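[1] Show me the folded form of this:
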Amino acid sequence: MWMSGLSGYGYEKVSTASPEGEGLLETEEEVESTMDGRPAVGRLYLLCLTISMGGLQVVWATVMAEGSAFLLSLGLRPYIVSLVWLAGPICGTVLQPYIGYKSDFCTHPWGRRRPFMIYGMCSTILCINLLAWTSEIVRSFAYLLDVKGDGCAAHITTQILAVMGIWALNVAIQPVQTSIRALIVDSCPGEQAAQANSFASTAVIVGSAVGYGCGVVRMPRMAGWVENAEFKGLCLVASVALGCTVAVTALVIEEKTFDGEELGPGREKFGVKGVWMDIFEAIRELPPTIRRVCVVQFFAWLAWFPFLFNIVVYLSKLYGHQILSESTGSSSTIYFQAVGVQSTQHAVMAMLLYSIVALMANLLLPHLISNSPSQASWQGKSISAPTRLSWFTLPRAWMCSHIITSICLFGATLGDCFMSSVVFVALLGISWALTQWAPFAIIMAEIAKSTSTPDPDKIELSLYPSSPSSSNTNHDEETQHLTGTDTFKSPTIRLRAGTTMGVHNIAIAMPQMLSAVLNSAIFWGCRQLGVDERETMAWVLRVGVLAGLGAAVAARGIR
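    Down below sits the predicted model:
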């Protein structure tokens, strides 16, 4: 992947075995030194740093692709399933800022982030596999207690334990997600924070492709008493992916033992109330640009949440409806079951196409996006290279992605044609690529800008994701200057990256809670009116049309 030009580098002698370089810096005797005095890190280092984001995304892709279908197979009503997914945003809102805060002050010998990452990974692997085997566990205990394994009591117990498993899984994921994002900020010089995020966005998209791709592959047959064999196989694949990628990051990326006094004597607060008071103080101190990003994220995730958790079920029902309406064959139970399995596989294949489009967008958009005229003036540089569009800046690209989201969500829910819906869903991959890249790039660049006051003529910050076809010496990539009165300066915002990213996650999680409640109300209301489940899900997805337009309007405030 190309490394954006970072002018203002000096050169200093650095051992390739130094803690900061972790032996993965460029192999030359002299390595580039950034404005904050730390050596620039190499591509292999960035890959090892961010690869765990891909492993975590395999877990998310598995849950999003198969989770709703799994819960519905246990007999839960759609409106109850929608409420079950409140687990994610509630845990994200309550736990992620708290975990980020505690990791900022963690003095564990392993470092600040690694303990949360490793323990969270182990808990996530345990929870996702217990969730997949819930039915078999209940039947085993029923057998030991000499109770009917297929009776009403066992059925209700299975449903309750599955819901508890979803909550436990979402709790376990929070420390992994928080620590990885914070570690990316901690481990890179300020000038390379955005570049590291571009590696992370690529890892996330590849993880989605792996997760959805495995959903297309038929899993080996299991014993007849094993239910939901596909979901169990996918959970095992997700566990291996998460375990291996987190192991790479934990073993390669060294963290120094942290002295809590670096953030100021007595700065850490204890107790839930004290911690949250400090978090609210951090919210008030956020730079204006980060606040604006949070507003955009609030509207954006009102659209993304129902899509991510319902689109596979919607497409599978759309495909099944189309096949059954055209079929003149058998109407046996086995036939309907076969159609159901085939429908799910085609829906997951559509999501694989969506991930492939997202990956292509992540690699191609950097060659089109340019820096703004104000940033060019600030740096004394030309507006852009000839191959770029001078008006197509990162914030504008992000704004356009929300418009694309609205159009595609509307198009995907029109009519009964499965293939036309697949086309619109695949195009949503463009928006997803920017969702995984733009907000984090802007935030990390703002953190870097807020922690130092370098000479504008000596520094360029890249906001663009990496592309494997470009050269390491490309010095034309420049940051998007964010206009406004962003004069906020804090000597601790980088040290408190966990808290900052946790606050940003609140802006992502809160609209998901609102969306889950709204979706549940739509499911319940449509059921009372006799609307079929496929059309009900279409209305749930259409809510995202207005939310996407709201996000586009809010994004206009970022320059």
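[2] alpha carbons only for contacts and neighbour counts from here, please
    Noted.
[3] Show me how far the helix or strand encompassing I205 is from its chain's centre.
    Element membership of I205 [criterion: DSSP states H and E] is helix 193-216. Distance, stretch centre to chain centre, for helix 193-216: 9 Å (Cα atoms, centre = their mean, to the nearest Å).
[4] One more, so I can put them side by side:
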Amino acid sequence: MTYCTPYLLELGLTKSKISLVWIAGPLSGLIMQPIVGVIADRSKSRWGRRRPFMVWGTVAVSICLLLLGWTKEVVQAFVTDPEMVRGATIALAVLSIYGIDFAINAVQASCRSLIVDTLPIPKQQLGSSWASRMVAVGHLIGYGAGALDLGKIFGPMLGDTQFKQLTAVAAITLSLAVGITCWAVTERVLISDGKDEHGEQGAVHMLTSILKTAMNLPKGIAAICFVQFWAWIGWFPFLFYSTTWVGEIYLRYDAPAEAKQSGDLTGQVGRIGSMSLIAFSTITFLMSVMLPWFVKSPEDETPNFTPRPPASIASFVIEVEKYKPTLLTTWMISHCVFAGSMILAPFVTSLRSATIIVAVCGISWAISCWAPFTFMGVEINRLSSSNNHVYGHFTRDSIELETPVQLHLNHGPEEPPQNSTGEGSGIYLGILNLYTTLPQFVGTFISWIVFSILEPGKSPELAKEAHPDDTNSTDGPNGIAVCLFIGALSAAVAAVATTRLKRTHSY
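    Okay, the predicted model is just below:
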């Protein structure tokens, strides 16, 4: 997110073409997450339903990350003509980004489903908030690495440029994190009792099943998806372009003349952008840690216990509980905070202001990484509980890895589910991801139009010399700032949709 846009600009792509490259994200999410979710839901691998996808997806991501970092060297090993080298380098870089996006979606789908699968309803908010904290820690470490001069730390061991070393660090870290998760989490293994009427289903049947489910979503899940759709039209330009925007603000208004003549503008923009995202990630982490303590969890329909604080602080705790906002109210406020920040983007004229605006968005991002998945986890497990009571017995079992005890994905009326089974979690979370990725197509289209009109040539801030396509200078409006402004308007719609969800649903 920090370095790829400047890297592609340095290779010679225009912003309008780069906006089309980033369609890889929504395209991969649209295809991979629902399909992986359905396959994993029905997988009877002895390693678990989610683990194989996490492992093989991580291997693919790591290979593509390293290929992206060493694109020029790989191409030059096979091609010698300078013009062909340039074209092939751009093509391989774009293919590597597509490979990363498609593979990481398999990993993400499996990780999120793992949380829903293994936690009971009362702990869904706690699980999602911990996931948000870990995302914030990962961002903080990643952006911190981007802001440091890794060449001085690692020397030539991980590569001779900042970008190469970052891709190597990312690949190693992802592999370690997924490896620890696969080792530590006890996952259910799906087994068949021989009466599985679905059997092995082909790709067409699978896609039909996904489409049918998406068109007939339960009311609660549909409402959550609607909010997510509008929110992500706003988040898309922020996540992909905010660091480049901060770097361009620096080059346009604050950078000394010698900095603009530097031979490594990509590194400069990346480091300056990373500093702003360190502030963003710090705020995200702090909010992820603190907010769950001050926000009411979505009420469980059948609570298993009533919290009993110590008598000495009982009156204080009870009084505080009265004033805690609900998670839904907090989600709505987060949309307003994001919209209020991004609407200022076209008017920013200093690096400090740009950094402050990006940092404030960390509040909204912490809640956006937490709230929708909490609500989805609660809804999915409520549906599982309801279906289990309606349909009675089961056709499939599940067993815990490394334990001899059989647990049922479906429970009979005499056997109310005490733990989350996450039945259907893969497909429902995959559909939530559809509503996360579809707006990214909208965002890509908006970005393409804005860049085509305002910055049809190379980025004026990053162009080292005059270019025939450059019809604008740094005096004109910044294209990314305009995209962020449009995203703010979409976030305002998401806030209204969240308010409607609060009136019509039981949270």
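[5] picking that back up, give me the mean deviation of the helix holding I205 of structure 1 from structure 2.
    Here the mean offset of helix 193-216 of structure 1 against structure 2 after fitting is 1.1 Å, by mean Cα distance after the TM-score superposition for structure 1.
[6] Next, please give the residue ranges for the strands of structure 1.
    Using DSSP state E, the strands of structure 1 run over residues 10-13, 30-33.
[7] Would you reformat these as TSV and include mean neighbour count?
    Formatted as TSV, the entries for the strands of structure 1 read as follows, by neighbours: other Cα atoms under 10 Å:
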stretch	mean neighbour count
strand 10-13	13
strand 30-33	20
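[8] could I get the ones you listed as TSV with distance to A555 of structure 1?
    What follows is the strands of structure 1, written out as TSV (distance: least, Cα to Cα, whole Å):
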stretch	distance to A555 of structure 1
strand 10-13	36
strand 30-33	34
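[9] Show me what the helix holding I205 of structure 1 is packed against.
    Packing contacts for helix 193-216 of structure 1, counted by 3 or more Cα pairs under 8 Å, 6 or more residues apart in numbering; DSSP states H and E, involve helix 43-73, helix 152-187, helix 229-252, helix 333-364, helix 418-450.
[10] what about the aligned residue in structure 2 for C214 of structure 1, distance to I380 of structure 2?
    C214 of structure 1 is assigned A145 in structure 2 as its aligned equivalent, the criterion being TM-score structural alignment. Using Cα to Cα, to the nearest Å, A145 of structure 2 is found at 37 Å from I380 of structure 2.
[11] Could you do L454 of structure 2 as well?
    Applying Cα to Cα to L454 of structure 2 and I380 of structure 2 gives a distance of 45 Å.
[12] Among these two, which residue is more densely surrounded?
    I380 (27 against 19; other Cα atoms under 10 Å).
[13] What lines up with the more buried one in structure 1?
    Using TM-score structural alignment, I380 of structure 2 sits opposite I447 in structure 1.
[14] so how far does stretch 347-359 of structure 1 sit from its counterpart in structure 2?
    Here stretch 347-359 of structure 1, set against structure 2 after superposition, deviates by a mean of 0.7 Å using mean Cα distance after the TM-score superposition for structure 1.
[15] whereabouts in structure 2 does that stretch align?
    Residue span in structure 2 matched to stretch 347-359 of structure 1, by TM-score structural alignment: 273-285.
[16] and for that stretch, what are the contacting residues?
    Among residues not part of stretch 273-285 of structure 2, those counted as contacts by Cα atoms under 8 Å, 6 or more residues apart in numbering are 2, 132-133, 136-137, 139-140, 143-144, 146-147, 242-247, 354-356, 358-366.
[17] centre of the chain versus that stretch, how much separation?
    Offset of stretch 273-285 of structure 2 from its chain centre (Cα atoms, centre = their mean): 16 Å.
[18] now stretch 59-70 of structure 2
    If you compare the mean C-alpha spot of stretch 59-70 of structure 2 with that of the full chain, they lie 19 Å apart, counting by Cα atoms, centre = their mean.
[19] Run through the residues that contact the nearest residue to S28 of structure 2 once chain neighbours are set aside.
    Closest residue to S28 of structure 2 apart from its sequence neighbours, by Cα to Cα, 6 or more residues apart in numbering: F102 at 4.7 Å. Neighbouring residues of F102 of structure 2 by Cα under 8 Å, 6+ apart: 24-25, 28-29, 32.
[20] Using JSON lines, lay out those together with neighbour count and distance to L484 of structure 2.
    Listed next are the contacts of F102 of structure 2 as JSON lines, based on neighbours: other Cα atoms under 10 Å; distance: Cα to Cα, whole Å:
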{"residue": "A24", "neighbour count": "23", "distance to L484 of structure 2": "20"}
{"residue": "G25", "neighbour count": "22", "distance to L484 of structure 2": "18"}
{"residue": "S28", "neighbour count": "21", "distance to L484 of structure 2": "23"}
{"residue": "G29", "neighbour count": "29", "distance to L484 of structure 2": "22"}
{"residue": "M32", "neighbour count": "22", "distance to L484 of structure 2": "27"}
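[21] Out of these, flag the one nearest to L432 of structure 2.
    Set against L432 of structure 2, the nearest of the contacts of F102 of structure 2 by Cα to Cα is G29 (10.1 Å).
[22] Please say which position in structure 1 the closest one maps to.
    Structural alignment places G29 of structure 2 opposite G92 in structure 1 (criterion: TM-score structural alignment).
[23] Next one: that match from I99 of structure 1, what distance?
    For G92 of structure 1, the distance to I99 of structure 1 - Cα to Cα - is 10 Å.
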